[in-house]
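Chemist: would you be able to build a 3D model of this:
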Amino acid sequence: MFFSATITSRSSTSIISRLSQIKAQHASKPHVLLFALSSPTPSDSSKSELSALVDTLLTFSSSSESVGCLSAPLIPGSISCSIALFDPQNVVTFRSTIAGKEKVQVGRWHALRKRYDTIQHGENMELDTMEKALSNGGPVDWDNLWKAKTKETRGLLPRGLTSYLNSPTRANGESSVLYFSDLSPEGLSSSIPEAFPRANQLGLLASSTPFVTGRPVTLFHNQEIYDTGAVGVAFENSKPMGFALPRDVEPLGEALSVTDSEGNLINTLNSSNPTQLLLSCIRAAGIDAASYETEFLLGVLPRTGSLSYQLHAITAGDPSRGTLSLNAQTMAPVVGSRVQFYHRIRKPETSSLLSPGSSMSFTVVSPEHSSSERSELVLENRFVAASDNGFVLGRTGETPWSCIVPGCVSQIK
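Modeler: All right, here's what the predicted structure looks like:
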């Protein structure tokens, strides 16, 4: 990456003017363009403003490739536009159509897996075989079934991405895969580490745009517009991807060990009822658990140390059965993981994202995040993109996971 900038302004004309200046300085040099653009605040002119912004980005250079999406604003009431320019010799663009998970049917997955999780089945089990086993009360090995599905999708990785990561000059090095996705990224996110264990990945789930463009999400690859799948870039990068907790989260209680988990559910912590453990921590801290403004979270800790490297939203808890449910797109930490409860008041800030520095950052914003007096800001050497749908992070050796907690940030230095 030889250039990046993040621009926020209440005026689409101002952003277009900035983009024209950048184009005059850099467009003549061969490049690949990466961009994230938030739509203008709804008004009589917002559709024409958005069209002008998109046209400016897609015609940045007629001979260059581009990858982008519609994202969320970094400053409420303003338009955010982040761009990055890569040397085409060191990067490849791709478009993925690998299907992700269907929407979870609450309770069904948990009940069926509990019943059949101890018996072995073949990895190439077809769907009709699985359904027959379920209808007859037969056994299903869910772990092998999911692994088989991953192996099926691995071959569907975009050819350009596969060729790039398999090339002799990169086979033994570390690469980063950066992408914008629809709301079901699991097919792509799980296939990348299976095929390329040394590749890091960071994916932004594009903001929902049904009332903006008429599409569930809006993705761009060259001159094409998509509303499913993913678009992205891959490039050489030996630097690790970082993850930062929101500044306003506070730990609750002591570190605990996961002793039973499945899917997105935690069944026991320290061999005890996890919901009751959370309630005990809440009572001890004097927190009003009934307040809408209070948010409870679960962090995953390294084997040594106290700073969480993952943070998940707790979406439900059953005091009698004890099960804690995490956000549906996340697999619960595996047995043996060290975890920590957190809480906070729902007042996420974005100011830390907009401080000087040199990085590419994806963050989660809340649809209700508070207003700001700042009307225009330009950050050189920063690519900062936000979404209210979250991001996916997968570092070397880590199972990819999704984060939907407002204020969390993942970045490439």
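Chemist: when you work out contacts or count neighbours from here on, use the C-alpha atoms and nothing else.
Modeler: OK.
Chemist: can you pull out the strands in the stretch 251-400 of the chain?
Modeler: Assigned by DSSP state E, counting those that start in this stretch, the stretch 251-400 of the chain shows strands spanning 265-269, 294-301, 310-317, 324-326, 338-345, 359-364, 376-380, 382-387, 391-394.
Chemist: just the strands from the stretch 1-150 of the chain, written as ranges.
Modeler: Counting by DSSP E, counting those that start in this stretch, the stretch 1-150 of the chain has these strands, from start to end: 3-9, 32-38, 65-71, 79-86, 91-96.
Chemist: wait, which of those strands is closest to residue 327?
Modeler: Smallest distance to residue 327 across the strands of the stretch 1-150 of the chain (C-alpha to C-alpha): 20.8 Å, for strand 65-71.
Chemist: can the strands of the stretch 1-150 of the chain go into CSV with extra columns for mean neighbour count and distance to residue 371?
Modeler: Shown next, in CSV, are the strands of the stretch 1-150 of the chain (neighbours: other C-alpha atoms under 10 Å; distance: least, C-alpha to C-alpha, whole Å):
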stretch, mean neighbour count, distance to residue 371
strand 3-9, 22, 14
strand 32-38, 26, 16
strand 65-71, 27, 17
strand 79-86, 25, 13
strand 91-96, 21, 35
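Chemist: now tabulate these in CSV and tack on distance to residue 402.
Modeler: Below are the strands of the stretch 1-150 of the chain laid out as CSV (distance: least, C-alpha to C-alpha, whole Å):
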stretch, distance to residue 402
strand 3-9, 24
strand 32-38, 19
strand 65-71, 17
strand 79-86, 22
strand 91-96, 18
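Chemist: out of those, nearest to residue 152?
Modeler: Here strand 91-96 is closest among the strands of the stretch 1-150 of the chain (C-alpha to C-alpha), at 14.6 Å.
Chemist: and the angle for that closest one with strand 79-86?
Modeler: Orientation note: strand 91-96 sits at an angle of 120 degrees relative to strand 79-86 (axes from the mean of the first three to the mean of the last three C-alpha atoms, to 10 degrees).
Chemist: mind giving me the packing neighbours of the helix ranked longest in the chain?
Modeler: Ranked by residue count, the top helix of the chain under DSSP state H comes out as helix 12-26. Where contact means 3 or more C-alpha pairs under 8 Å, 6 or more residues apart in numbering; DSSP states H and E, helix 12-26 is packed against strand 3-9, helix 46-58.
Chemist: and the contacts of the shortest one?
Modeler: Read that as strand 3-9. If you take C-alpha atoms under 8 Å, 6 or more residues apart in numbering as the criterion, strand 3-9 is touched by 15, 74-75, 78-86, 375-384.
Chemist: just stretch 333-350 next, same as before
Modeler: Applying C-alpha under 8 Å, 6+ apart, the external contacts of stretch 333-350 come out as 74-75, 246, 248-262, 266, 278, 293-303, 308, 365-366, 369-370, 406-407.
Chemist: let's see this one next, to set against the first:
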Amino acid sequence: MSCVPAELKEHPLLFTLSASVHSDVLAGMVAKLSSLSKVGSVGCLSSSLPGLGTACSLAWLDRARAVTFRSDIPGRPRVQVGRRRETKETVSGEGEVLRRVAAGGVSWPDLWDRRATERLPGELQALRPEDIHSVIVLTDDAPQGLAQALTAFPNANKLGMTAAPTPFVTGRPYTLMRDGEVFSRGAVGIALLGPPRPSLKTRYHNLYTISDTMVVTGAEGNLVHTLDGKNPSQLLLDSIKRSGVKNEDAKEDSFYVGVLEDGQLVKAFSITSGDPKRGTVALEADAAPPLDARVQLFHRSRKSVATAETWEKRSALCFMTTGDEDGSSADEPHTLEDVFLSSSEKGFVCSRVLDGRPEEWWSSTVPGGVASLEW
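Modeler: Below is the predicted model of the structure:
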């Protein structure tokens, strides 16, 4: 870090540092990283990279096209197993909003868009929505409030990583940094303006298909009620039997519902519970795939370990989800150039712009999942 060219310090810095760094040097390293930019830095403590171990990732972004920000907008905890979809009324929990809508003359979309703009982090409020093409976020486990605020930028791909939990490392639930200041909650991030515009892509490693393609025909909240009009729990059991997964392994392994676009897996959600009699399966997600979505069932063995690939793709910013078993490290220090790669056991969140419109924010905690901005 002592060899950083002086000209780079004139640009804002995005950084992550593995929480596995020895406690004796952690504070000093965070302070050093925060000093590598004269115009602003944002970062967090992350997980170790599979196959590489303790890692530090750095990205300096053109100061003319990047704006750093800090958000303390509250969100809500991740959903529990099996719940109905909450409406915007219950998410906000503010009686005044309800009264204004009930009185008439104010529509939900107009009111919500207005509130989103008003609640934007101060650093972003003066930016023109049409100028923002990407937003990068490092967040705690409740990003919903910020996600709603960022709908004010409908043309922007949004990509975030949930920081690694650090209660036994720093005494904070999460450790987020901006300009040398440390935060336990909320989010920090960078908004990117002007060309070139990157694409936002997702992919999954170590997932294996165990079913044919099906269509979601019944869903509510994070619950899938029917697939092709049939009982999804029974379909899962039948698929496991056909796949050859042994009963003793199935109890330890993980199974997923994956969403396909143009025949490719782009989203995957853990199946957290199911009941063959009732049929419904619950997903670790804020919302189940929508009706008519094309999906498949997937399997991931606990014996399979996600690894940080060679990452031949350059000019990319990648957030990767790790699992409990992803603990291997490289024998020697390894340097990746022209790619920002960070990971967290808590996964990533994102919202892509598809056909000119932003999709609903969604999160993924599937080990081996990767979301990346690629230039």
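Chemist: just to revisit the earlier point, what are the contacting residues of the longest helix of the first structure?
Modeler: Outside of helix 12-26 of the first structure, the residues within contact range by C-alpha under 8 Å, 6+ apart are 7, 8, 9, 40, 49, 50, 53, 56, 57, 60, 79, 81.
Chemist: that one to strand 79-86, inter-axis angle?
Modeler: Counting by the same axes, to 10 degrees, helix 12-26 of the first structure points 10 degrees away from the direction of strand 79-86.
Chemist: okay, the angle between helix 12-26 of the first structure and strand 3-9?
Modeler: Using the same axes, to 10 degrees: helix 12-26 of the first structure against strand 3-9 is 170 degrees.
Chemist: flag every buried residue along helix 12-26 of the first structure.
Modeler: 12, 15, 16, 19, 20, 22, 23, 26 (16 or more other C-alpha atoms under 10 Å).
Chemist: residue 188 of the second structure in helix, strand or coil?
Modeler: Using DSSP: H, G, I helix; E, B strand; the rest coil, the structure places residue 188 of the second structure in strand.
Chemist: show me what it lines up with in the first structure.
Modeler: Aligned counterpart of residue 188 of the second structure in the first structure: residue 231 (TM-score structural alignment).
Chemist: can you redo the helices and strands packed on helix 12-26 of the first structure as JSON lines with distance to residue 111 of the first structure?
Modeler: Listed next are those as JSON lines, based on distance: least, C-alpha to C-alpha, whole Å:
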{"stretch": "strand 3-9", "distance to residue 111 of the first structure": "47"}
{"stretch": "helix 46-58", "distance to residue 111 of the first structure": "46"}
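Chemist: now, the contacts of stretch 333-350 of the first structure that are in helices?
Modeler: residue 278.
Chemist: quick one on the thing from earlier: among the strands of the stretch 251-400 of the first structure, which is the most enclosed?
Modeler: strand 382-387 (a mean of 28; mean count of other C-alpha atoms under 10 Å).
Chemist: quick check: that strand compared with the second structure, mean distance?
Modeler: Here the mean offset of strand 382-387 of the first structure against the second structure after fitting is 0.6 Å, by mean C-alpha distance after the TM-score superposition for the first structure.
Chemist: figure out how far that strand is from the centre of its chain.
Modeler: Remark: strand 382-387 of the first structure is offset 12 Å from the chain centroid, using C-alpha atoms, centre = their mean, to the nearest Å.
Chemist: ok, stretch 201-221 of the first structure next?
Modeler: 12 Å.
Chemist: for that stretch, buried residues please.
Modeler: 201-209, 212, 216-221.
Chemist: ok, back up a step: redo the contacts of helix 12-26 of the first structure as a markdown table? Include distance to residue 331 of the first structure.
Modeler: Conversion of the contacts of helix 12-26 of the first structure to a markdown table gives the following (distance: C-alpha to C-alpha, whole Å):
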| residue | distance to residue 331 of the first structure |
| --- | --- |
| 7 | 35 |
| 8 | 35 |
| 9 | 38 |
| 40 | 35 |
| 49 | 40 |
| 50 | 36 |
| 53 | 38 |
| 56 | 40 |
| 57 | 36 |
| 60 | 40 |
| 79 | 34 |
| 81 | 32 |
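Chemist: next, the angle from the longest helix of the first structure to helix 46-58.
Modeler: 0 degrees.
Chemist: by how many degrees do helix 12-26 of the first structure and strand 376-380 diverge?
Modeler: Put simply, helix 12-26 of the first structure runs at 20 degrees to strand 376-380, going by the same axes, to 10 degrees.
Chemist: ok, residue 195 of the first structure to residue 5 of the first structure distance?
Modeler: Per C-alpha to C-alpha, to the nearest Å, residue 195 of the first structure is found 32 Å from residue 5 of the first structure.
Chemist: repeat for residue 364 of the first structure
Modeler: Distance, residue 364 of the first structure to residue 5 of the first structure, using C-alpha to C-alpha: 19 Å.
Chemist: do the same with residue 220 of the first structure
Modeler: For residue 220 of the first structure, the distance to residue 5 of the first structure equals 19 Å [C-alpha to C-alpha].
Chemist: repeat for residue 380 of the first structure
Modeler: Separation of residue 380 of the first structure from residue 5 of the first structure (C-alpha to C-alpha): 5 Å.
Chemist: I'd say residue 130 of the second structure and residue 153 touch.
Modeler: Yes. Shown here, residue 130 of the second structure and residue 153 form a contact pair, counting by C-alpha atoms under 8 Å, at 7.2 Å.
Chemist: so between those two, which is more surrounded?
Modeler: Set residue 130 of the second structure next to residue 153 and count neighbours by other C-alpha atoms under 10 Å: residue 153 wins out with 22 against 13.
Chemist: so what does the more buried one match up with in the first structure?
Modeler: In the first structure, the residue equivalent to residue 153 of the second structure is residue 196, according to TM-score structural alignment.
Chemist: ok, and the closest non-adjacent residue to that match?
Modeler: Spatially, and ignoring its direct neighbours in sequence, residue 196 of the first structure is nearest to residue 165 (7.3 Å; C-alpha to C-alpha, 6 or more residues apart in numbering).
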